[in-house]
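Asks: Okay, here's the prediction I keep looking at, along with the sequence it came from:
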Amino acid sequence: MFLGFIMTISPINTLIFIFFVVILSPSLSHADTTAVFIIGDSLYDVGTNTYLLKSIAKANFPWYGIDFFNSTPNGRFCNGQNLADFTTKIAFGESVTSPPPFQAIHRGGINFQERLMEALDINSTRHWEGPIKRFTLASTRAKENPGKGVNFASSGCGIIDATSAIDQAVSITQQLKEVKFVYGNLSSQMGAEKAMEYFEKATFFICIGNNDVNFFALFRYKLEPDPYIDKLIQSYNNTLTTLYKLGARKFGIFGVPYVGCSPLMRVTIKGGNCSKTANDLAQQFNIKLEGLLVRMQENSEDMHFSYANSYNLLYDIYMNPATYKIKYVNTACCGLGRFRAMSNCNPIARLCKDRKEYLFWDVSHPSQYIAQLMMEKFAFGEPRYVGPITWSELVNI
């Protein structure tokens, strides 16, 4: 139909028409993604928990942020930029960092609308580089420069709300309410139809499930895992369905990593071995999660997803550290005691000299070096690590 229309006008007018389509059409401009919305746990948290008075999971003190701009602690559970920052770069260029936390935008509701419109850059007041083709050294030198969107992720969050309650995190139920709140404000500004179109072109990245697996392995290991996994999958299904009804069509899904060999899990096991319970549960959950995504896409032709197999990637790094220029996979860079996992990173903790040599920054979070490496694999990697399309292809849809 579109091509048929072009063929009915004169050659000169056709060239003029095509010129304006290429220049002005949003779908052909630099940013095929209108915004990045980030949902999840501490792997994606960029300061949400700093605003939560009751939360016990915070990273707004040294040595967190030591390799960030001005060595400033900023709420990220990392020595520098984290997975949310590198995820955002895929869509908007190497100079950007994660969108701001919803809690920072909201701040009790005062001037929320103004700050939200600024975060989403509805009026296109900023220039965006557009999707990147590869990561360079420039990616790790970025200042705090939020990309378009909102980050809802909260450290300690789980797929089920009972997990979130342990660390007083923003639960997935509450994060979805915040997404709806953003949608409602967009609707009041743009109208419901345009707000839904905006959500359709946005990319939703979800990283959740790590805490649910850790919690089960530490405290519920005597129970049968299958009913627990089914409960997690049902909750995940509800999350995706809720977002889909709001207009979300593009999903970047982060599978549960190879979590059983983290310092957090090792320090709890006699002999310092990996937790087979955690790794088995993560693997079983991921299989069912992939199945859920495939079924949802089959039932909704306009839905697109890209599944990041972080389990395979972390397993490969753990088993072949030299291939990735890593020296230490069992011990955290920052912490105290055995595996530097007897406490989380803090001002009196032991700090390694070269963060690039470590798989883990603290008891359970990857270093900036590993975060970038992971995103390179998910953005441009092979089917063992991402599929059915890459995250770079996803944001360009």
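Replies: Received, thanks.
Asks: going forward, measure contacts between C-alpha atoms and count neighbours the same way
Replies: Fine.
Asks: Check the burial of residue 108 by counting its neighbours.
Replies: Neighbourhood size, residue 108 [other CA atoms under 10 Å]: 9.
Asks: cool, residue 115 as well?
Replies: Residue 115: 17 neighbours (other CA under 10 Å).
Asks: that's a helix at it, yeah?
Replies: Yes - if the criterion is DSSP: H, G, I helix; E, B strand; the rest coil, then residue 115 is within a helix.
Asks: For the stretch 101-250 of the chain, which segments count as helices?
Replies: 102-106, 112-120, 161-166, 172-190, 192-201, 210-219, 225-245 (DSSP state H, counting those that start in this stretch).
Asks: For the fourth one, give me every contacting residue.
Replies: Contacts of helix 172-190 with the rest of the structure, by CA atoms under 8 Å, 6 or more residues apart in numbering, involve 39-40, 102, 113, 116, 152-153, 157-161, 164, 192-196, 239, 242-243, 246.
Asks: and the residues you listed, which are buried?
Replies: Neighbour-count burial (16 or more other CA atoms under 10 Å) is assigned, among the contacts of helix 172-190, to 39-40, 102, 113, 116, 152-153, 157-161, 164, 192, 195-196, 239, 242-243, 246.
Asks: Report the distance from the longest helix along the chain to the chain centre.
Replies: Longest helix in the chain by number of residues, with DSSP state H as the criterion: helix 276-299. With CA atoms, centre = their mean, to the nearest Å as the basis, helix 276-299 stands 18 Å off its chain's centre.
Asks: So which elements touch it?
Replies: Applying 3 or more CA pairs under 8 Å, 6 or more residues apart in numbering; DSSP states H and E, one finds that helix 276-299 contacts helix 210-219, helix 225-245, strand 304-308.
Asks: Show residues contacting that helix.
Replies: Outside helix 276-299, the residues that reach it (CA under 8 Å, 6+ apart) are 213-214, 216-217, 221, 225, 229, 233, 237, 255-261, 303-305, 307, 311.
Asks: rerun that using 7 Å as the cut-off
Replies: 213, 214, 217, 229, 233, 255, 256, 258, 259, 260, 303, 304 (CA atoms under 7 Å, 6 or more residues apart in numbering).
Asks: cool, stretch 382-397 as well?
Replies: With CA under 7 Å, 6+ apart, stretch 382-397 has contacts from 32-33, 90-91, 203, 250, 252, 306-310, 312-313, 377-381.
Asks: Check which residues of that stretch are buried.
Replies: Across stretch 382-397, burial judged by 16+ other CA under 10 Å covers 385, 386, 387, 388, 389, 390, 391, 392, 394, 395, 396.
Asks: Ends of stretch 299-306, what's the gap?
Replies: 16 Å (CA to CA, to the nearest Å).
Asks: From the chain's centre, how far out is it? Work that out for me.
Replies: 19 Å.
Asks: Residue 80 is in contact with residue 68, correct?
Replies: Yes - Residue 68 sits in contact with residue 80 when judged by CA atoms under 7 Å, with a separation of 4.3 Å.
Asks: want to compare, so here's the second one:
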Amino acid sequence: MATNFITTFFFCVLVFGTYGIMCQLVPGTYIFGDSLVDDGNNNYLSLSLAKADFPHNGVDFPTGKATGRFSNGKNAADFLADKVGLPLAPPYLSLVSKSKKLSSTNAVVTGVNFASGGAGILNGTDELFKQSIPLTKQVGYYSLVHDELVKQMGSTGAHAHLSKSIFLIVIGSNDLFGYFNKDSKVSKQYTPQQYVDLMASTLKGLMKQMYGMGARKFVISGVGVIGCCPAQRKHNASSECNDEVNYWSTKYNIGLKALLRELKTESSDMHYSYFETYDVMNSLIQNPQSYGITEIKEACCGLGNLKADIPCTPISTYCSNRKNHLFWDLYHPTETISSLFAGFIYNGSQEVTNPMNVEELIKV
């Protein structure tokens, strides 16, 4: 009886809300990354300085309350889940008991979010924020979810489920922020080129581990124009972008695209969709009016210069019109921008989402 249910569940998921009952081409979304897609994992990290479980975060979320998302509302991972007709993936740590075992096992079928604010590809990035879940540990947590799926569905069923699921990876910004931080230790160990090469090679190794545990369809976001976030602009008297950080973001993205091509060559049944975050974000900064944006420099929520001296906290002020701002706080985009990005990821042209968009990826 249970086996039949799981088999049926794989082919046709019961989705509540506006979607009704629909056969799922994407049975699950498994999300890895940093604060751009964290939906509450850091709420469970007692030492973390990178938390968003307080107002004014979540002011535009359906509940109107903060959830741990670094946003006024939903993030890009949430919007992508909406587009493929799946419930929002729960944060992994919300499913874990005090004994560190998965205590809510049914939830893992439609997806899990492993992302953590402050996380990087490389271990040690979290030193900036005292505590986060680096990508290596996120992949380790995924291995436990993989084992649980095998336990529930059997090896064949789990493989079939995971081969059609989406594996979203949004990470790399914190590694670069860490390298160019004035107190950086890694900048004394590596040249910038060596460092971005190390980021790419480390990510490749972790993706191969995920492939070995059933992942076949990857959605990868390049690093954006991070030198133009309010936290970087505020250091310049003219509020201009940090060109050095932006330059090395582009160099990392070149390496990222090369590693994806290598992985595809090595494993023909691995498919991916790469989002040109940098190009889309740069276009938005250069031509904000074409996207309905009027404020590209100042954060919506915060205090001080560009509202970036003090982060978005309960004592901060926030703008009344969040839809015309690029940034919600000193680092993160508004819900409007996250929705825009998710739209490009889902059905954008090859100029911004290549070699295919997610709508095409799920049909492969």
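Replies: Great, that's in hand. On a predicted model such as this, the values are computed, not experimentally measured, just so you know.
Asks: Next one: residue 267 of structure 1 from residue 59 of structure 1, what distance?
Replies: Taken as CA to CA, the span from residue 267 of structure 1 to residue 59 of structure 1 is 21 Å.
Asks: ok so, going back, will you turn the helices of the stretch 101-250 of structure 1 into TSV that also has distance to residue 356 of structure 1?
Replies: Below are the helices of the stretch 101-250 of structure 1 laid out as TSV (distance: least, CA to CA, whole Å):
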stretch	distance to residue 356 of structure 1
helix 102-106	30
helix 112-120	32
helix 161-166	31
helix 172-190	32
helix 192-201	36
helix 210-219	23
helix 225-245	34
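Asks: Of all the ones you listed, which one is nearest residue 330 of structure 1?
Replies: With CA to CA as the measure, helix 210-219 is the member of these nearest residue 330 of structure 1 (16.7 Å).
Asks: how far is the closest one from where the chain is centred?
Replies: 19 Å.
Asks: So for that helix, what gets flagged as buried?
Replies: Judged by neighbour count using 16+ other CA under 10 Å, the buried positions of helix 210-219 of structure 1 are 210, 211, 212, 213, 214, 215, 216, 217.
Asks: Just tell me the aligned range of stretch 61-73 of structure 2 in structure 1.
Replies: Alignment of stretch 61-73 of structure 2 against structure 1: residues 68-80, by TM-score structural alignment.
Asks: From the opening residue of that stretch to its closing one, how far?
Replies: 4 Å.
Asks: just how off-centre is that stretch within its chain?
Replies: Worked out by CA atoms, centre = their mean, stretch 68-80 of structure 1 lies 17 Å from the chain centre.
Asks: distance between the ends of stretch 316-326 of structure 2?
Replies: With CA to CA as the measure, stretch 316-326 of structure 2 spans 18 Å from end to end.
Asks: which outside residues touch that stretch?
Replies: 292-296, 300-303, 333-334, 336-337.
Asks: rerun at 10 Å
Replies: Contacts to stretch 316-326 of structure 2, defined as CA atoms under 10 Å, 6 or more residues apart in numbering, come from residues 55-57, 59-60, 72-73, 229, 281, 284-285, 288-289, 291-304, 307, 310-312, 328-329, 332-338.
Asks: Looking at the residues you listed, which are in helices?
Replies: Those of these lying in helices (DSSP H): 281, 284, 285, 335, 336, 337, 338.
Asks: Which two of these have the greatest separation?
Replies: Longest span within these, CA to CA: 285 and 335, 16.4 Å.
Asks: So if I had to pick from those two, which one is more boxed in?
Replies: Between residue 285 of structure 2 and residue 335, counted using other CA under 10 Å, the more crowded position is residue 335 (26 against 19).
Asks: And that one, what's its match in structure 1?
Replies: Residue 335 of structure 2 maps onto residue 368 in structure 1, with residues paired by TM-score structural alignment.
Asks: And for residue 277 of structure 2?
Replies: Using TM-score structural alignment, residue 277 of structure 2 pairs with residue 310 in structure 1.
Asks: surely its match meets residue 378?
Replies: Yes - in terms of CA atoms under 10 Å, residue 310 of structure 1 counts as a neighbour of residue 378; the distance is 8.6 Å.
Asks: Now do the shared contacts for those two.
Replies: With CA under 10 Å, 6+ apart, residue 310 of structure 1 and residue 378 have common neighbours 254, 384, 385, 386.
Asks: Between its first and last residues, how far does stretch 359-370 of structure 1 reach?
Replies: 6 Å.
Asks: so how far is that stretch from its chain's centroid?
Replies: 15 Å.
Asks: To which residue of structure 1 is residue 171 of structure 2 aligned?
Replies: Per TM-score structural alignment, residue 171 of structure 2 is aligned with residue 208.
Asks: give me the number of residues near its match?
Replies: Neighbours of residue 208 of structure 1 under the rule other CA under 10 Å: 28.
Asks: which residues does the equivalent of residue 224 of structure 1 over in structure 2 contact?
Replies: Aligned by TM-score structural alignment, residue 224 of structure 1 pairs with residue 191 of structure 2. By CA under 10 Å, 6+ apart, residue 191 of structure 2 lies in contact with 179, 197.
Asks: sec struct for residue 349 of structure 2, please.
Replies: From three-state DSSP, the assignment for residue 349 of structure 2 is coil.
Asks: What distance do you get for it to residue 286 of structure 2?
Replies: 19 Å.
Asks: Same question for residue 143 of structure 2.
Replies: For residue 143 of structure 2 relative to residue 286 of structure 2 (CA to CA), the value is 42 Å.
Asks: higher neighbour count, those two?
Replies: residue 143 (17 against 11).
Asks: Residue 221 of structure 2 contacts residue 168, doesn't it?
Replies: Yes - counting by CA under 10 Å, residue 168 is a contact partner of residue 221 of structure 2 at 8.0 Å.
Asks: Name all residues that sit in contact with these two at the same time.
Replies: Contacts common to residue 221 of structure 2 and residue 168, judged by CA under 10 Å, 6+ apart, are 33, 273.
Asks: Leaving out sequence neighbours, find the closest residue to the corresponding residue of structure 1 for residue 293 of structure 2.
Replies: Aligned by TM-score structural alignment, residue 293 of structure 2 pairs with residue 326 of structure 1. Distance criterion CA to CA, 6 or more residues apart in numbering; nearest residue to residue 326 of structure 1, sequence neighbours excluded, is residue 357 at 4.7 Å.
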